[in-house]
Structures are given as structure tokens and as C-alpha cells.
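1. Give me coordinates for this.
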Amino acid sequence: MRVLQLIDSLDAGGAERMAVNIANVLSESVERSYLCATRREGLLKDAIASNVSYLFLDKQRKLDWPAMIKLRRYILKEKIDIIHAHSTSFFMATLMKWLIPGLKIVWHDHYGNSSYLEERKYGVLKLCSRSFSLILSVNSVLETWAKTNLNGDEVAYLPNFAIQETVISQVTELKGVAGKRILCLANLREQKDHHNLLQAFKLVGNHHSDWTLHCVGQDFKDAYSESVYQLVTELDLEEQVFFYGSCPDSSAIIKQADIGVLSSSSEGLPLALLEYGLGQLPIVATNVGDSTSVLPEACREFLVAPNHPEHLAERIMVLISDDYLRETTGKVINQHVLEHFSAMAVNDKLMSYYSQL
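-> Next comes the predicted model:
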């Protein structure tokens, strides 16, 4: 079995990390594992395992004939059986199916705005879904939506998973005082709702002025990121809140932090929470998407409603005020993530799906 993971870019986002994680894990399970970035390379290129075959198309437009010809030739040359297309790369995968009818197409839905599915535009996706042999959804809401609105042969739920790095090389050094750092791993996108987080952290700072907030994630240099920086200034938080952009060493960054937060208004299944869990960080997060499944029942008191900075701040301060609670909560979440979101468990399920195709 030869399987190609197809993704638009290798920026440090959740869908991109999953494409790389799956390609790496499959390299130990299938005859040959491949990964293709269609539009852009990025930080995650360095995370691709050496035994994964990699292709970059440098696609410039939606119908880019040179890129299509290059991918078609590669698929035929390598005798690839399955294209596992992530997020918006479904269109290129469908074109390949039309050109090579024997291909099997798996589409993986990582849609982060699953709380606002009524706003989703999916006309082209619905047309293309006739070519999908399998649709994989990262949470139960998306699974139900796909069964109702798309035309794939089969729809199934496949949870995200994070990989524990065996060698952690530190590139990024967090500012602030060791032992008093709050970490947010989230690209600067509107759905991540950094405004909610900043407002909550302002309340935290009124009681714990020596704690700092560290935001790691891609800055798209747009109106949203500008509004985030403006709010930092308005709240007079320039000395307590730090931004690092995209970083290649998230595991090392987590080692330097003491509490992991996620303040999103909408999510699929947040990979950041799994990474916090692997790093034994206690978590405070908004209860959106499948966040509930990441935290064991004993820790769900640290899930709060979205867009309620007062509640977010209150839960953060509960952890700040109790060193022992932070330590035990982190360990309980770690065990839960290892049991339910391990690479091996997801790999076995995925191999079963592939085999049925």
C-alpha cells in the first residue's frame, strides 16, 4: 500500500501538523509513505521523517496545469494507491481522481469553525465529494455534518493525535519568570479569540502581576493580528504578554511553561491541547469542538464557555494559586492523552480504513 498525504502548505497549523504526523507514522506501517505540499512550504518541512518521500508542487493558482501534470506523473511513477487529502487540498485530489480513475481518495476534514457550520460554503466540496471513498472528521459534529451534506461513500471519526518527541531541541527561550508562565499555542486567527484571552489575562494580572502570557503561533499580518496587538496596548500588557510567531520547537516551549490555555470561539479537535497533555501541562480552555474529549472528567472543571473572560481568568487563577493542583492535573491529563490519543491507536484505526478501500 502506497499512501500520499496532500496538504496546501507546511505552515505550523493543526491540519498541517496532522498531515505530517500521519505521513511519519504511516512510514512504519505501509509499503511507502508520501507527503505533498501543493502551495507553500514552511516550518513543518523539517519535521518530515527521512523515510517519507516528499514533493512540493509550488502551485500558483486553482487550476495550475504544470502542477497538475507534475503530481499526476509522480503518482503514476510511484504507483500510489491512496491520496489522503487534508482540508482544502480536496480539489487537487479530485482532479487527480478524474485523471487517474483507479485512485482512492480519502478526505480529512479539519474545519476549525465547527461551531458555525451554518456559515460554511461547501458547493464545490459537495461536488468533489462524489469522488471520495472515505471522509474522515476530527470531531463528531463534523462527522454528522458530512453525513448530512456530502456525498462520500463512507464517513468516519478519526481523532487527532500528537507525537511525543524523543529528542527535544530548544530554539525558543520564553521570557518572564520561570515557574510563572502561561502558554497559548495558537495561530493568530479570529477563531482562536486572543481578545478573550487578553481580557482574561488582564484580570489575572490584577492579582498575580508576576505571571506572564506567551503566545506562540503564526502572525498573518492582517487586521485581526493588528487588533490583538492594539488590545495589548490598550490593556497596558506590553510587559506581561509576549508574541513569538511560528516556532519549530513546541515541545521545548511547553517544557518552559506552567499552564496551557486555549481561548477559542470554535475548534475541531485542538491539537494544541494534545500537545499540552503530552507535556504534562495543566489546561484551561474553552469548551468548543471536541475539547471535552481531551480532558478527563476529573479535569473538566477547567473547561469554560467561549467569550467569557471572567470565567477563563477565574479558572487560570485556581491553578496559579495551587502548585500541587497544577502538577497533579497535568499528570492526569497526560495519562488520558496517552491512552486515548496515541499515534499507535490512531494508526491502527487508519490502517483498517485504508485496507477496506
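2. C-alpha from now on. contacts and neighbour counts both.
-> OK.
3. Isn't residue 347 up against residue 28?
-> No: the pair residue 347 / residue 28 is not scored as a contact, 9.9 Å apart, by Cα atoms under 8 Å.
4. I'd like the structure of this one too, to check against the first:
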Amino acid sequence: MRVLQLIDSLEAGGAERMAVNYANSLGVRIAFSALAVTRKEGLLKEQLHETIPYVFLQRKRTIDFQAVSKLKRFVKDNNIAIVHAHGTSYFMAVMLKIAYPKIKIIWHDHHGGRSTQKGYKNAVLKAASRFFDAVVVVNHELKAWAERNLAVSKVVYLPNFAIQNETEQKQTIVKGTDGKRIICLSNLRHPKNHALLLEAFRDFELKNGDWSLHLVGKDSQDEYSSFLKQFIKENHLEDNVFIYGSCPDINAILQQGTIGVLASIYEGFPVTLLEYGLAGLAVVSTNVGYCGEIIEHEKTGLSFNPSDVKMLTAQLQRMAGDEQLRKSMSEALKTRIKQSYSEEIVMNALILQYQNILNAKQK
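-> Alright, predicted model coming up:
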């Protein structure tokens, strides 16, 4: 079994982390596991194991024949049978399929609401799906959408999983008081709903109890980022709210936290919640996408509607004010992750799907 993971960038993001995790985990389970990046390298390259073959295609335009040729050469030289394309990299996989029909394509949809909403390049995706041998989705809403809209007969639900990097070097010192840090691990962009989180933090007046909020994720220095920083300044939160940008030592950062929060307007299957749980954080989470399956309200965490700032304020207040609640919920979440979303469980299911595709090829 020889498989290539394909992704457009290695900047810190959920789909990107999963592509790296898949390549690493398969590296010790199948004959050949590799990773190809089409457009942009990034921090996550450091997390790719040295034993995993890697190629950067340096794609510069939508249709880039030089990048396709480089990918085709890598696939042929390494006798790769399956290309597992994550997110928007499906377009490059389809161009490869046209140039090299031998390969099988799996498309992995991570992104929740975007691909199920009208106008999100659906015409291109639907046309491309004729070249897919299977689709992997991260929640049941996406499965139903793919079965209705894509020209592929095999659609499989497969949960994400998280890996704790035991060799990670601690680089980031998180500010604030021990035992009173709230971590939000999300790139600074509108769907991640940081504005609601900042409003809730302000309204609860958490800073009066020495609580602090830490925003960790890519800062594009754009209008959205400027709005958040202006809000922090206007509400005199500079001593209690901190923006770190992209960081390579996520596990080390989470180990310094107390509460993990996710406020997104939409999600597919957020790896962030799994990372919070494995790090032992108590979690307050949006209830969109697959979040409600991981964070079962009152059992493995507290949930809220991402348009309801009062609800988020109340949940933060409750979690911050009850140490025993934090302890019981964090332990319950860690147990659920180990039982249902472990690396071993997901990899076994994935390899079975690979085998089914290869067997179909031989018929």
C-alpha cells in the first residue's frame, strides 16, 4: 500500500494538521507514506517526521503544468497508488489524474459549512468529483451533502484524531496567572468568531479575577485582526488579552492553560477540541458542526450558541468559577477522546478504506 497525502499549505490549520498527522501515522503502518504540498510551506513542516518522503510543488497559478509534472514524476518514481487530497488540493489531484490515470483519488472534506453553502465553488467541486474514487468527510452533515451533490458512490465518515508531540520544544511562555488562563486556538479570521469571545470576556469582567485570554493562531494583519486589536485597546483589556500569532509549540502552550474555548460560527470536525482534551483543559465550545458530538453539554464540557454572547459569558463564568467542574469535565473529555478518537482507531478504519479502493481497482 503506497499513499500520498496532498495539501495546499503547511500553515497552522485543521486540515493541514490532519494531512501531516495522516502522513506520520501511516508511515509506521503501510509500505509507503508521503506528503506533497502544492502552494505554501509553513510551521507544520517541522512536525513531519524525517522518515516521511516530502515534495513541495511550488504551484503558482490555478493550472500550473510545471507543478503537475513535478507531482506526476514523484508519484511515478515512488509507485504511489492512492492520492489522498485534503481540502482544496482536490483540484491538483484531478489534474494529476488526467495526466496519470493510474492513480486513485480520495477527497477529504474537513471544512464544515463552506462546502455545503451555495456558491462555494460548488460547480468546480461537483465536476471534479467525477474523478474521485471516494470521499472522506468529518461529520454526518457533510456526508449527507456529498451523497446528494457529488458524482461519487463511496462517501465515508471518518473522525479526526490528535497527536501529542512528546518531543516538542517549549518556546512560548504564556502570560497571565497559573490556573487562570483561557486559551483559544484558532487562526484570526472571521468564522472563528473571536469578536464574540472578546465581548464575553469583557462582559464577564474575568480580568477582575486575574483571568486572562490567549489567542493563538495565524495573524494575517488584516482588517479583522485590526478590529480585534482595536476592541482590546478600547476596552482596556491589554493586560489580560494576548495575541501570539502562529506558534510551533501548541502542546506546550496548552499545557500552560486552564480552559480551552472554541467560538466558531461553523466547523467540520475541529482537531482543536481533541487537542484541548488531550492536554487536560476544561472546554467551552460552540455547538456547530461535529462539536456537539465531542463536547457533550454538561458531561465533557459546556456548549453555547455562537451567536449568543450572553450564553457564552454565562458558560465562561460557570467554568471559571468551579474548579471541581473543570476537573470532572476535563477528565471525562480525555476519556472520550481516547475511547472514540484515538490514532489507532482512525488509522485502522482508514487503512480498511484504502484496501477497499485498491481491491476495487483490481476487479
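5. Residue 347 and residue 28 of structure 1 - which one has more neighbours?
-> Neighbours per residue (other Cα atoms under 10 Å) separate residue 347 of structure 1 from residue 28, with residue 347 holding more: 18 against 13.
6. For that one, identify the helix or strand it belongs to.
-> helix 343-356 (DSSP states H and E).
7. after superposition, how close is that helix to structure 2?
-> Following the fit onto structure 2, the mean deviation recorded for helix 343-356 of structure 1 is 0.4 Å by mean Cα distance after the TM-score superposition for structure 1.
8. Quick check: residue 14 of structure 1 touching residue 270?
-> Yes: in this structure, residue 14 of structure 1 is within contact of residue 270 by Cα under 8 Å, at 7.4 Å.
9. Neighbour count for the two, which is higher?
-> The neighbour count for residue 14 of structure 1 versus residue 270, taken as other Cα under 10 Å, is higher for residue 270 (26 against 19).
10. And for residue 108 of structure 2, the neighbour number?
-> Neighbour tally, residue 108 of structure 2, other Cα under 10 Å: 25.
11. And it, how far from residue 155 of structure 2?
-> 10 Å (Cα to Cα, to the nearest Å).
12. Check the contact lists of the two and give me the overlap.
-> Jointly contacting residue 108 of structure 2 and residue 155 under the rule Cα atoms under 8 Å, 6 or more residues apart in numbering are 135, 136, 137.
13. Arrange those in CSV, one row each, with distance to residue 143 of structure 2 and neighbour count as further columns.
-> What follows is those, written out as CSV (distance: Cα to Cα, whole Å; neighbours: other Cα atoms under 10 Å):
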residue, distance to residue 143 of structure 2, neighbour count
135, 9, 23
136, 8, 24
137, 6, 26
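14. Can you add secondary structure and give these back as TSV?
-> Converted to TSV, those look like this (DSSP: H, G, I helix; E, B strand; the rest coil):
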residue	secondary structure
135	strand
136	strand
137	strand
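15. Could you dump the residues you listed into CSV with distance to residue 70 of structure 2 added?
-> Listed next are these as CSV, based on distance: Cα to Cα, whole Å:
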residue, distance to residue 70 of structure 2
135, 25
136, 26
137, 28
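16. of all these, which comes closest to residue 274 of structure 2?
-> The closest of those to residue 274 of structure 2 turns out to be residue 137 (Cα to Cα; 17.0 Å).
17. and residue 253 of structure 1, what is it in contact with?
-> 170, 172, 173, 174.
18. average gap between whichever strand or helix holds it and structure 2?
-> Using DSSP H and E, residue 253 of structure 1 sits within helix 250-255. Helix 250-255 of structure 1, aligned to structure 2 and superposed, deviates on average by 0.6 Å (mean Cα distance after the TM-score superposition for structure 1).
19. Helix or strand next in line after that helix, which one?
-> In N-to-C order, the element after helix 250-255 of structure 1 by DSSP H and E is strand 259-262.
20. neighbouring contacts of that next one?
-> So strand 259-262 of structure 1 is in contact with 181-186, 192, 197, 272-273, 276, 281-286, 316, 319, 326, going by Cα under 8 Å, 6+ apart.
21. now these: which count as buried?
-> 181-186, 192, 197, 272-273, 276, 281-286, 316, 319, 326 (16 or more other Cα atoms under 10 Å).
22. Just the ones in helices from the residues you listed, please.
-> Applying DSSP state H to those, the entries found in helices are 197, 272, 273, 276, 316, 319, 326.
23. Quick one: the helices in structure 2, in order.
-> With helices called from DSSP H, structure 2 shows them at 14-26, 65-77, 90-99, 113-116, 122-128, 140-149, 194-204, 223-234, 250-255, 271-278, 291-294, 309-320, 323-340, 343-362.
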